[in-house]
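[1] let me see the structure of the following:
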Amino acid sequence: METAEEQETPRVAQGPPEGGGLTGVVGPDRPPANEAEQGGPGGSSSRPERSGGRQAANPPWVVGYSTGVADDRRSRQISSGTSHQGASDERLPMCEAPLVSIYRVLKEPELESPALVAALNGWVDAGAAGTTAASYLASDGEVIVEFDTDALVDYRARRPTLDIHEGVLTRMGWHELNIRSVRADNRDLLVLTGPEPDYRWRQFEEAIVEVALRLGVTESICLGAIGAMVPHTRATPLLVTGKQRGSLESDMPLPADHMQVPASALNIIEIALAEKGMRSVGIWAQVPHYVHGTYFPGALALVERTLGHLGVRLPLDSLVDLAKEERARLDTVVASRPEASAYLDQLEATGPLPPVPPGDDIAEELERFLREATGDGRNPFDDPGQDPL
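    Reported below is the predicted structural model:
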């Protein structure tokens, strides 16, 4: 029989090790934690219907250069994927504590030869070319997997947006990281888009592998973009990485020696899925370093190469129109700024694109170009008093 002292002693409830709720106190005077705190489903929220059409004036797939915030501003609750049955008198060792799931599968449709296409806002997304390309591919798609951005994104580094209407705070625009399914000819594309995770990269890798195996993914393509010393007057050059590239070739020679560069979460996906036996490649657009904002010609080049590699077709009219508008805008800027015109002439005079040099060489060459073009090293495409490109 328990003593009175033992009956009044509260017990410590074991919660998730990190990011999964608070560790609470359960005792005679406090009710048990609710379902969400216990790691149960916690309910669900409705999702507004997405626009299915591609409108050239304001297409829904156009990605803001630095926002990465989805238009779908719903509140949602992610299931932790764990269940805590009652309280525990002793804490589990850190290595044995259950991991909180960072994703949930909303729907498992019947898929035919699905290919995963991934692009993340952040590192290696110059001109938002990669995320714009992926968002275009997925614009008619249905969300089937979503990731818990509360567990993956640093909101103080990439803050959500806030709508204010007539002085009233109306709603929050939360970041969304998800996979959408879209049909393209005789196969399915699973498109991963959203912010590059700030935290839990290894857990994110495990989640991507789990989802890919669960949905029967046969191959993957990672899309990104890198700022480079290339002119906008040329076709966007593309680099291709991966062992099983097939007929997919780079537009410029890849470095023959060993290189070590800062990694992105996309690189993790390419490596992890290749290790599971899936054909995994990366396609990286070389975007003119002087362009500010979304570079649609780069996005178009990525989409065209991706569709050709996968052997499928999708309408490209609206993206082609935006790429033409971007080219015309840049041509107008060049014509109105002698310094920009002179700098562009130097870029065009470089001839055939050389192998990719080390980063220090690129920076040194860029500084030399800028000094010769302006005398002070500033970007000749930036005009004081006007908005940058």
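[2] going forward, measure contacts and count neighbours with C-alpha atoms only.
    Will do.
[3] can you give me the helices in the protein?
    With DSSP state H as the criterion, the chain has helices at 4-8, 129-137, 149-152, 201-215, 265-275, 296-310, 317-336, 338-348, 359-374.
[4] I'd like those helices laid out as CSV, including mean neighbour count and distance to Gly173.
    What follows is these, written out as CSV (neighbours: other C-alpha atoms under 10 Å; distance: least, C-alpha to C-alpha, whole Å):
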stretch, mean neighbour count, distance to Gly173
helix 4-8, 10, 45
helix 129-137, 30, 18
helix 149-152, 20, 12
helix 201-215, 16, 23
helix 265-275, 18, 23
helix 296-310, 21, 24
helix 317-336, 15, 25
helix 338-348, 17, 38
helix 359-374, 14, 36
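[5] who are the contact partners of the closest residue to Leu238 other than its chain neighbours?
    Among residues not flanking Leu238 along the chain, Ala285 sits closest, at 4.6 Å (C-alpha to C-alpha, 6 or more residues apart in numbering). For Ala285, the contact set (C-alpha atoms under 8 Å, 6 or more residues apart in numbering) comprises 129-130, 224-226, 236-239, 298-299, 301-302.
[6] ok, 7 Å please
    Counting by C-alpha atoms under 7 Å, 6 or more residues apart in numbering, Ala285 touches Gly224, Ala225, Ile226, Thr236, Pro237, Leu238, Leu239, Gly298, Leu302.
[7] then Asn267?
    No contacts exist for Asn267 under C-alpha under 7 Å, 6+ apart.
[8] one more: Glu205?
    Ile268, Ile269.
[9] count the residues that sit near the closest residue to Ile102 other than its chain neighbours.
    Counting by C-alpha to C-alpha, 6+ apart, the nearest residue to Ile102 once its immediate chain neighbours are dropped is Asp148, at 5.1 Å. Other residues lying near Asp148 total 20 when counted by other C-alpha atoms under 10 Å.
[10] swap in Val168?
    Val168 has 8 nearby residues by other C-alpha under 10 Å.
[11] quick one: it from Ala138, how far?
    Distance, Val168 to Ala138, using C-alpha to C-alpha, to the nearest Å: 33 Å.
[12] could you also give me the structure for this next sequence, so I can compare it with the first?
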Amino acid sequence: MAQDPEELFEVDSDVPDLSGAVLLHHFDGFMDAGSAGSTLVEHLLSASEHRVIARFDVDELIDYRARRPMMTYATDSWESYDAPELVVHLLYDAIGTPFLLMTGPEPDRRWEAVAAAVRALVERWGVRLTVGFHGIPMGVPHTRKLSVISHATRPELVKEKSPFNRVQVPGNLAALLELRLGEAGHDAMGFVAYVPHYLAQGTYPGASVGLLEAMTTSTGLTIHPAGLQEAANRTNAEITRQVAESAEVAQVVEALERQYDAFTSAEENLLIADGEPVPSADELGDELERFLAEQQRDH
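    Just a heads-up that it's a prediction; the model follows:
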């Protein structure tokens, strides 16, 4: 097993000057409610010409038996193998500014070595800011403005703070990478979209739009939402249609709205009558999630 973290990757011989560039990253495998992060990755890659300039040795990092890559069998022989890739893409925004995007499966092993390897690339290329993004499920209604919170290695980088003061969560490579880069004196941050938890298992492009807006504001990159916004509009229209078809579900959404408004305004007594029973956000979300799932099976 390689000991030097830089032995984990190979860099293209033709890399332009990237001094001051931004490195975005998203790893498949950790929480990503509504596919918020992965959908944004697809949008970035489809909206700009791109090429791979660094490739990591996945044989050192992936447990194939834990998540087996797909293979295609045709008639009497194996036709293809969908090999996993952990790579860094070079892209250009709408006005020609270069930026980087690291994507692929979250490694199963050697997290510290991968973090050190990414740090080596950051220092080699003169990256000024590293940014991660994903979605998490929350007890919020889809009818309210989508929230995107941020965290960073310096307070000055944080745009919208989390309501949580201190909490322990399962570790993930994106978080460790941000931590280690900060310890080494590099600027790094992450964005998290609050996805209505009854929509967390599907694809919710509205969360991806929110992540894109937050990311472009902080990085200065010019990336148009175009197709992503259109997908969000279609999804929102479909959700509205499904909810409108059931008075019972509409009442559930209204109750969740009132609970959300009570929380954000801290004036619950003005929104909920004394003694009025209100289900918890989890109960409301579970009921609505069941309804939407049934509707999707019927169409």
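[13] would you give the TM-score for this superposition?
    Scored against TM-score structural alignment, normalised by the length of structure 2, the superposed chains reach a TM-score of 0.83; 280 aligned residues with a C-alpha RMSD of 2.8 Å.
[14] picking up where we left off before, how close does the counterpart of the residue nearest to Ile102 of structure 1 in structure 2 get to Pro170 of structure 2?
    By TM-score structural alignment, Asp148 of structure 1 lines up with Asp57 in structure 2. As judged by C-alpha to C-alpha, Asp57 of structure 2 and Pro170 of structure 2 stand 25 Å apart.
[15] trace the residue nearest to Leu238 of structure 1 over to structure 2, please.
    Ala285 of structure 1 maps onto Ala193 in structure 2, by TM-score structural alignment.
[16] ok, now Ser318 of structure 1?
    Per TM-score structural alignment, Ser318 of structure 1 is aligned with Gly227.
[17] just Ala342 of structure 1 next, same as before
    Using TM-score structural alignment, the partner of Ala342 of structure 1 in structure 2 is Gln251.
[18] and Glu304 of structure 1, by the same measure?
    For Glu304 of structure 1, the aligned residue in structure 2 is Glu213 (criterion: TM-score structural alignment).
[19] same deal with Ile271 of structure 1?
    Match for Ile271 of structure 1 (TM-score structural alignment): Leu179.
[20] now Ala228 of structure 1
    Using TM-score structural alignment, Ala228 of structure 1 pairs with Met138 in structure 2.
[21] so that match is in contact with Tyr198, correct?
    No. Taking contacts as C-alpha atoms under 7 Å, Met138 of structure 2 lies outside contact range of Tyr198: 8.7 Å.
[22] between those two, which is the more surrounded one?
    Tyr198 (26 against 18).
[23] any idea how far the closest residue to the more buried one other than its chain neighbours lies from Asp282 of structure 2?
    Leaving aside its chain neighbours, Tyr198 of structure 2 sits nearest to Glu289 (4.3 Å; criterion: C-alpha to C-alpha, 6+ apart). Per C-alpha to C-alpha, Glu289 of structure 2 is found 10 Å from Asp282 of structure 2.
[24] now swap in Tyr204 of structure 2 and tell me
    With C-alpha to C-alpha as the criterion, Tyr204 of structure 2 and Asp282 of structure 2 are 19 Å apart.
[25] returning to what we had before: for Ile239 of structure 2, see how far away the match of Ala285 of structure 1 is.
    Ala193 of structure 2 is 18 Å from Ile239 of structure 2, by C-alpha to C-alpha.
[26] again with Arg166 of structure 2
    34 Å.
[27] please apply the same query to Val209 of structure 2.
    In terms of C-alpha to C-alpha, Val209 of structure 2 sits 17 Å off from Ile239 of structure 2.
[28] once you drop chain neighbours, what's closest to the spatially most central residue of structure 2?
    Taking C-alpha atoms, centre = their mean, the centroid of structure 2 lies closest to His134, which sits 1.8 Å from it. By the measure of C-alpha to C-alpha, 6+ apart, the closest residue to His134 of structure 2 outside its immediate chain neighbours is Gly37, 4.3 Å from it.
[29] what does the one you found correspond to in structure 1?
    Aligned partner of Gly37 of structure 2 by TM-score structural alignment: Gly130.
[30] that match reaches Ala119, doesn't it?
    Yes. Counting by C-alpha under 7 Å, Gly130 of structure 1 does reach Ala119; the two are 5.6 Å apart.
[31] joint contacts of these two?
    Joint contacts of Gly130 of structure 1 and Ala119 (C-alpha under 7 Å, 6+ apart) are Leu223, Gly224.
[32] just tell me what Val240 of structure 1 corresponds to in structure 2.
    Checking TM-score structural alignment: Val240 of structure 1 goes with Ser150.
[33] return the residues in contact with the nearest residue to that match once chain neighbours are set aside.
    Take Ser150 of structure 2 and drop its neighbours on the chain: the residue closest to it by C-alpha to C-alpha, 6+ apart is Phe191, 4.6 Å away. Neighbour list for Phe191 of structure 2: Gly132, Phe133, His134, Val148, Ile149, Ser150, His151, Leu211 [criterion: C-alpha under 7 Å, 6+ apart].
[34] including distance to Met102 of structure 2, could those go into a markdown table?
    Converted to a markdown table, these look like this (distance: C-alpha to C-alpha, whole Å):
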| residue | distance to Met102 of structure 2 |
| --- | --- |
| Gly132 | 9 |
| Phe133 | 11 |
| His134 | 14 |
| Val148 | 21 |
| Ile149 | 21 |
| Ser150 | 19 |
| His151 | 19 |
| Leu211 | 16 |
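[35] give the buried residues for stretch 253-266 of structure 1.
    Of all the residues in stretch 253-266 of structure 1, those buried under the rule 16 or more other C-alpha atoms under 10 Å are Ser264, Ala265, Leu266.
[36] which outside residues touch it?
    If you take C-alpha under 7 Å, 6+ apart as the criterion, stretch 253-266 of structure 1 is touched by Trp123, Glu196, Trp201, Cys222, Pro355, Val356.
[37] 6 Å instead, please
    Residues outside stretch 253-266 of structure 1 that contact it (C-alpha atoms under 6 Å, 6 or more residues apart in numbering): Pro355.
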